[in-house]
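*Asks:* coords please:
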Amino acid sequence: MAQFATASTERRLHLGSQGLEVSAQGLGCMGMSAFYGPPKPDQEMISLIHYAVSKGITFLDTSDIYGPFTNEVLVGKAIKGIRDKVQLATKFGARFEDGKLEVHGDPAYVRAACEASLKRLDVECIDLYYQHRIDQKVPIEVTIGELKKLVEEGKIKYIGLSEASASTIRRAHAVHPITAVQLEWSLWSRDVEEEIIPTCRELGIGIVPYSPLGRGFLSAGAKLIENLADDDFRKDMPRFSAENLEKNKVIFERILEIASKKRCSPSQLALAWVHHQGNDVAPIPGTTKVKNLEENIGALSVELTPLEMKEIEDSVCSAGVFGDRYSDMGSTWMNSETPPLSSWQPVV
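*Replies:* Prediction:
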């Protein structure tokens, strides 16, 4: 068993060019309430969040769709009394209607969603407010225009986008500065490096990788699937199908081998690789266990040389990644183009 690297939480960084400072590693709170099996006990999760903040992990990530709604309530309870110590990020725009994912970005929805999130979180202002998915029916300029009003009213401080294409990011940024783009980025999800990452850097936008541990695969390998609850949505993801999982085993085996040489865990190696992408990158690994949280924090102490980075990347690339990220890729950045502003007919 590899010896875990020791924890270090001194690092902070600036996201975007508007002044938002966050911990270099955040905490994704989704799995506490949704998608990864049954919701976990509130008090345990509140204690976990408090522990994370005490260790310097102050960048908390939630969304109104997690639950739905219950994760925001949970996070709101957890930050009661410590609001000034955390950077609070939540999202709007994605919701399930009759079991189908619907995306909304019209002004009335944006405003109503923000007001509802403020109430559930029991705060006066949201630090970073993301559009969770891009509404292909509404020009991005219209959505950002309403978010700009919310900034001016003091209800949100900074605007973010999630799963947005490079062109959508550019159009949005022209209306109001975008502070951060959230996207899936890990050793087995690197397609964003071609266009999206360079666009963010050109425009001075921070990068927030979600699922930096490949939804747990880069931590545990194929055995992860054996311990998932029946309603864990990873069971329906293409990369976790029996056929693809068998092929993807090689990726974990190679990461495990390199991690052993580095005297760290596989998850620490994979997370350290994300941290080494730049000082504008703040990954948000999620967990519901203190042990895993401490292990994730330890990744901040893992130093990788350019040669080691190349070795890690080459080992994964040569193995190949089998399966899409989602069973339906329709609501990812690959399909986030919106109509031109000239086509918009506002509701009066």
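
*Asks:* Going by C-alpha atoms from here, please, whenever you check contacts or count neighbours.
*Replies:* Fine.

*Asks:* hey, where'd the strands end up in the stretch 151-300 of the chain?
*Replies:* Counting by DSSP state E, counting those that start in this stretch, the segments of the stretch 151-300 of the chain that form strands are 156-162, 180-184, 206-210.

*Asks:* packing partners for the last one?
*Replies:* Counting by 3 or more C-alpha pairs under 8 Å, 6 or more residues apart in numbering; DSSP states H and E, the packing neighbours recorded for strand 206-210 are strand 12-15, strand 180-184, helix 196-203.

*Asks:* Here is a second sequence; please produce its structure as well for comparison:
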Amino acid sequence: MTATETAAYRFSVAPMLDCTDRHFRVLMRQISRHALLYSEMVVAQALHHSNRRDKLLDFDAVEHPIALQVGGDDPALLADAARLASDWNYDEINLNIGCPSQKVQAGNFGACLMAEPDLVARCVEAMSNATSLPVTVKHRIGIDDLDSDDLLTAFVDRVASAGASRFSVHARKAWLDGLDPKQNRTIPPLQHDRVQALKQRRPHLTIELNGGLESPEDCIEALRTCDGAMVGRAAYSHPLRWAAMDHLVFGKPPRDLLASDVVTGLLPHAAAHLSSGGRLWDLCRHLVQLVEGVRGARHWRRELGDRAQRPGADLTVLEEAGRQLREAGL
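*Replies:* Here you go, the predicted structure:
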């Protein structure tokens, strides 16, 4: 295989607020050992001023390869974030130019910055100058009435010239006024063809397709025309669905992965989290999506949720959940 074919971004799990925390990332690492995982978006200003920096940046070594996603519009603060990403041993840093929420817009970052390609370029240039890590950008195909192939190409060209090494393109435009973030993930129509056409116009750039990829087959199809396939909600809602991706995308030997294997693999991480004062539910809240479509799944999820949320819930809850799955052949 070529280096491009084995690059981690060939299959990645998108950054998702309240979803892709360190516990979910460790869960996904049981399912794919080679996918690129992303942090939740961290605001550069918070990184600069917060006394919670360790909590915002810390991750388990098993999560590699991992990208830190940041949001902001201040080149100096974003350069500082890039240096922190290097210091904390992330594998890349990604700039969020895709989030359409009103709160993010109020801070003048996220998707609204697609209207300011020169500012985005200055941010990317500052980040690139501050770190040897790859600096990548996640963005939409357009916003509001700024939604043409010419504008999309001009945006990518300008930001690429500043040092962006990869573009993760959500194949929907964003409406900044009138739709909330959830609606912006579903109401604007998917336009994979526009991302594919961007790749055709700029074959020398690394273009990753995001949006509406619901199955491994969708990802394999996306990789016929783009350099990478990024999965979001479908990975969170159906994590075990992606167990074949290391074989299909990265050419690794196939393995028969069961839900019980995933739970067992999480035990060391859960033990460390509990020993540092964490709650078992912090991790188990992500597990309720692990088992689906089989008899007894609803009962297993309900029991795990009930027991893991009790005060003082310990590792035996997770061990028992794994035992139940093994006995059921799951």
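
*Asks:* And the TM-score between them?
*Replies:* In this superposition the chains share a TM-score of 0.46, using TM-score structural alignment, normalised by the length of structure 2; 207 aligned residues with a C-alpha RMSD of 4.9 Å.

*Asks:* I'd like the helices and strands packed on strand 206-210 of structure 1 laid out as TSV, including mean neighbour count.
*Replies:* Shown next, in TSV, are these (neighbours: other C-alpha atoms under 10 Å):
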stretch	mean neighbour count
strand 12-15	20
strand 180-184	25
helix 196-203	17
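
*Asks:* Go through the strands of the stretch 151-300 of structure 1 and name the closest to S219 of structure 1.
*Replies:* Comparing these by their distance to S219 of structure 1 (C-alpha to C-alpha), the top pick is strand 206-210, with 14.5 Å.

*Asks:* so that closest one versus strand 180-184, what angle?
*Replies:* Orientation of strand 206-210 of structure 1 against strand 180-184 (axes from the mean of the first three to the mean of the last three C-alpha atoms, to 10 degrees) gives an angle of 30 degrees.

*Asks:* out of the helices and strands packed on strand 206-210 of structure 1, which comes closest to L150 of structure 1?
*Replies:* Per C-alpha to C-alpha, nearest to L150 of structure 1 of these: strand 180-184, 16.6 Å.

*Asks:* which strands and helices sit next to the closest one?
*Replies:* On a contact count with 3+ C-alpha pairs under 8 Å, 6+ apart, strand 180-184 of structure 1 meets strand 156-162, strand 206-210.

*Asks:* can I get the strands of the stretch 151-300 of structure 1 in CSV with distance to E243 of structure 1?
*Replies:* Listed next are the strands of the stretch 151-300 of structure 1 as CSV, based on distance: least, C-alpha to C-alpha, whole Å:
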stretch, distance to E243 of structure 1
strand 156-162, 30
strand 180-184, 23
strand 206-210, 25
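
*Asks:* N71 of structure 1 is nearest to which of those?
*Replies:* Nearest of the strands of the stretch 151-300 of structure 1 to N71 of structure 1, taken as C-alpha to C-alpha: strand 206-210 at 16.5 Å.

*Asks:* Could you measure from V120 of structure 2 over to V169 of structure 2?
*Replies:* Relative to V169 of structure 2, V120 of structure 2 is positioned 15 Å away (C-alpha to C-alpha, to the nearest Å).

*Asks:* brain fart, I66 of structure 2
*Replies:* In terms of C-alpha to C-alpha, I66 of structure 2 sits 18 Å off from V169 of structure 2.

*Asks:* would JSON lines of the helices and strands packed on strand 180-184 of structure 1 with mean neighbour count be doable?
*Replies:* Shown next, in JSON lines, are these (neighbours: other C-alpha under 10 Å):
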{"stretch": "strand 156-162", "mean neighbour count": "25"}
{"stretch": "strand 206-210", "mean neighbour count": "25"}
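
*Asks:* since we're on K119 of structure 1, how many residues are nearby?
*Replies:* Neighbourhood size, K119 of structure 1 [other C-alpha atoms under 10 Å]: 13.

*Asks:* what's the closest of the strands of the stretch 151-300 of structure 1 to D314 of structure 1?
*Replies:* Checking the strands of the stretch 151-300 of structure 1 against D314 of structure 1 by C-alpha to C-alpha gives strand 180-184 as the closest, at 19.5 Å.

*Asks:* Looking at structure 2, which helix is longest?
*Replies:* helix 259-275 (DSSP state H).

*Asks:* now the helices and strands packed on strand 206-210 of structure 1 in a markdown table, with distance to L245 of structure 1?
*Replies:* Below are those laid out as a markdown table (distance: least, C-alpha to C-alpha, whole Å):
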| stretch | distance to L245 of structure 1 |
| --- | --- |
| strand 12-15 | 35 |
| strand 180-184 | 19 |
| helix 196-203 | 27 |
